[in-house]
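>>> Mind looking at a prediction? Sequence and model below.
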Amino acid sequence: MTTPIFMFPGQSSRYPELLSRLRGSAPDELAATLGEASSALGRDLEVHYRADNAAMFVTNRDVQVGVFLANHVHLLALERRGVRAPLSLGLSLGEYNHLVHVGALGFVEALQLVDARGTLYDAGPRGEMLSVFPLPLAELEEVVARAREHGVVEISGYNSPSQHVLAGEPAALAAASDIVREQLGGECVTIERHLPMHSSLFEPVGAALAPLLQAARWRAPRLPYLPNVLGAIEPAPTPARLVELLTLHVYRPVLWRASIEAALRRYPDATFVEVGPRAVLHNLLTKRWVSAKRLRTDLDTPDHYDALAKELCGSL
């Protein structure tokens, strides 16, 4: 028997059909989620997240809300079929789905925080983010040290042994990219052209979010809380500690590799299930790093949730 561990993706998993394609596979969960979310935020999200809406992701607020909602629909579809996970984790934005799953926040409370968080991000400092691979950490640290003469550049995501994310000012990221490509033979992909998330440049955004986090209705988590900024299970997830960690979460690096390895130490028999759009987290778990089985929810086949439930639970 295997132990399911849910992984909730972040903003880079967005695509135009992330919600509309769920009409075929999870229509009830989609309708309920969009209805509740539209009422909570006071705008028609079903209309906004139609695949033909060219303005769907114009703002970061809309990106964050869209991915958060898609993750939640996928979670509901699994839970309706009896799939339960004793542990979960979420990358960046996905940590808010993780908070809902572990019981620290209700769905509406988390949605409202995500909506406000996105608004603050839109008003935050400008910058960029760059995915770098396949480069060992030691080499990337040398790149960052050299590129800093051109401006702020920091490692903002430790995603796997060979894939990391840089964030900072455009000139410094361009210098880092040149070194990686021309001198080290690595690859770089720009994943964000406006916001230097999870870097020190975003500390003012964390300060602005903190009062909203303090005002949230926190609950005692029923499952372990595994925050990005620790890469380990938080032993005392009090409301004050949750606020502290989620404030830091805005401008500190994502320790995804450490988080995955912490999950494996707790459940060596884990099957990792990406619960959300695309397969970004699924694909990070290369066999050279993690031998555990990996599954994902964002598939085209109409009965794929049933197939996942059968594989994970043995029966429907």
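Now that the structure is in, tell me what you want to look at.
>>> contacts, neighbours, all on C-alpha from now
Noted.
>>> Which residue ranges of the stretch 201-316 of the chain form helices?
Listed in chain order, the helices of the stretch 201-316 of the chain (DSSP state H, counting those that start in this stretch) span 203-215, 239-251, 256-266, 280-284, 304-313.
>>> And the last one, what does it pack against?
If I follow you right, that is helix 304-313. Using 3 or more Cα pairs under 8 Å, 6 or more residues apart in numbering; DSSP states H and E, the elements in contact with helix 304-313 are helix 60-80.
>>> Run the angle between the helix it packs on and helix 304-313 for me.
Taking axes from the mean of the first three to the mean of the last three Cα atoms, to 10 degrees, one finds helix 60-80 and helix 304-313 inclined to each other by 60 degrees.
>>> this is the other structure I want to compare:
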Amino acid sequence: MSKIAFVFPGQGTQFAGMGKKLYEEVNEETKKSIDEIFSNLENEEVKRVLFEGTDEELKNTKFAQPAIALYSVILTKLLKEKGIEPEFVAGHSLGEYSSLYAAGVLSEIETMKLIAKRGDIMSNAKVDGSMAAILGLSATEVEEICSNIDGVIEAVNYNEPKQTVVAGERSVLEANLETFKEKGARRALPLAVSGPFHSSLMKPVAEVLKKEFDNYNWNDVKTPIVANTTTNLLVKADEVKDELYHQTFGPVKWVDTINKLAENGVTKIYEVGPGKVLAGLIKKIDKSIEVINIENVESLENI
């Protein structure tokens, strides 16, 4: 029997005024849910930026993460109200945190509180590093090149068969972009990010996040989560917390994640959140999977 999965996007799909747009599109009951979320966030500035902030402000991890997650959480809530339930969930990086609500691990308010806190912690992390997307080489080739470079540079996001993101020390990364091209990469693109996310350099940040986890009420998983770092199916609250800790300085195995969903009978995936980035990646991993984008309220009405 064919199965359904929900997947949730990571950072990079934010846009100015996105909070206001969502708020104006939803019904009165959902507006109350959004109001309650904002009333529970410690940082009152988040609402202002999500509703009125500029593109530049939204690039800040502190605001980008709760902005994207708000869409994922609210649109998931509305999808479920339409009777659409997933058999599995997964998220790309930040998206793994958005999946906590869909999987029944945290309430919508606690999911948003944790993500806002994560964005704040990551934006304040003093880790000198960066990231770059390597296009046109296999993941194995990228790993091999990284292993022969002096300094910290690691394959961290396995996005599609011929696109792998590397992260590491800024000076090392900048000095070696041409190395990837010399070895056959079609492109080696620096990413506009504030740190070397998912690399071993983020271990100190993971320790801070781990302490933050103690402030939330975790439930065992109702809908299995496919873990970013291992593609294991997570079903216990402790497994989820352990994955989120390791994900901070561990890889996002997106190719393996989609293959895992397919192996478990998933034939339809809803990408829940702004943008269509994951849909593009999924089509390059497994063309047989149907992908439906739920990026706004209008998308829901078209189901």
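Arrived safely, thanks for sending. What you are looking at is a predicted structure, and each value in this text was computed from that prediction instead of being measured.
>>> Got a TM-score for the pair?
Scored against TM-score structural alignment, normalised by the length of the second structure, the superposed chains reach a TM-score of 0.90; 301 aligned residues with a Cα RMSD of 2.3 Å.
>>> any chance of the helices of the stretch 201-316 of the first structure in TSV, with distance to residue 163 of the first structure and mean neighbour count too?
Listed next are those as TSV, based on distance: least, Cα to Cα, whole Å; neighbours: other Cα atoms under 10 Å:
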stretch	distance to residue 163 of the first structure	mean neighbour count
helix 203-215	24	17
helix 239-251	19	19
helix 256-266	9	19
helix 280-284	8	18
helix 304-313	28	18
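>>> Nearest to residue 185 of the first structure among these would be which one?
helix 280-284 (19.8 Å; Cα to Cα).
>>> residues in the second structure aligned with the closest one?
The aligned range for helix 280-284 of the first structure in the second structure is 277-281, by TM-score structural alignment.
>>> can you put the helices of the stretch 201-316 of the first structure in CSV and add distance to residue 178 of the first structure?
Shown next, in CSV, are those (distance: least, Cα to Cα, whole Å):
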stretch, distance to residue 178 of the first structure
helix 203-215, 27
helix 239-251, 25
helix 256-266, 25
helix 280-284, 24
helix 304-313, 42
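>>> With residue 30 of the first structure as the reference, name the closest of those helices.
Closest among those, using Cα to Cα: helix 304-313, at 13.9 Å.
>>> Quick check: which of the helices of the stretch 201-316 of the first structure is nearest to residue 57 of the first structure?
Here helix 280-284 is closest among the helices of the stretch 201-316 of the first structure (Cα to Cα), at 18.5 Å.
>>> List of residues touching the closest one?
For helix 280-284 of the first structure, the surrounding residues in contact (Cα atoms under 8 Å, 6 or more residues apart in numbering) are 7, 9, 12-13, 159-160, 163, 272-274, 294-296.
>>> So which of those residues is the closest to residue 194 of the first structure?
Among the contacts of helix 280-284 of the first structure, and counting by Cα to Cα, the member closest to residue 194 of the first structure is residue 12, at 13.2 Å.
>>> so who does residue 99 of the second structure touch?
By Cα under 8 Å, 6+ apart, the neighbours of residue 99 of the second structure are 7, 8, 89, 90, 91, 225.
>>> Widest-spaced pair of those residues?
8 and 225 (11.4 Å).
>>> Quick check: neighbours shared by these two?
90, 99.
>>> secondary structure element for residue 29 of the second structure?
Secondary structure from DSSP states H and E places residue 29 of the second structure in helix 28-40.
>>> same for that helix, what does it pack against?
Contact here means 3+ Cα pairs under 8 Å, 6+ apart; on that basis helix 28-40 of the second structure packs against helix 108-123.
>>> average offset between the helix it packs on and the first structure?
Comparison of helix 108-123 of the second structure with the first structure after fitting gives an average deviation of 1.6 Å (mean Cα distance after the TM-score superposition for the first structure).
>>> what's stretch 36-44 of the first structure in contact with?
By Cα under 8 Å, 6+ apart, stretch 36-44 of the first structure touches 45, 46, 108, 111, 112.
>>> Of those residues, just say which sits nearest to residue 279 of the first structure.
residue 111 (22.5 Å).
>>> on that earlier part again, ok and the helix holding residue 29 of the second structure relative to helix 108-123, angle-wise?
40 degrees.
>>> Helix 28-40 of the second structure vs the first structure, average offset?
With mean Cα distance after the TM-score superposition for the first structure, helix 28-40 of the second structure averages 2.8 Å from its match.
>>> buried sites along that helix?
Buried residues in helix 28-40 of the second structure, counted by 16 or more other Cα atoms under 10 Å: 30, 31, 34, 37, 38.
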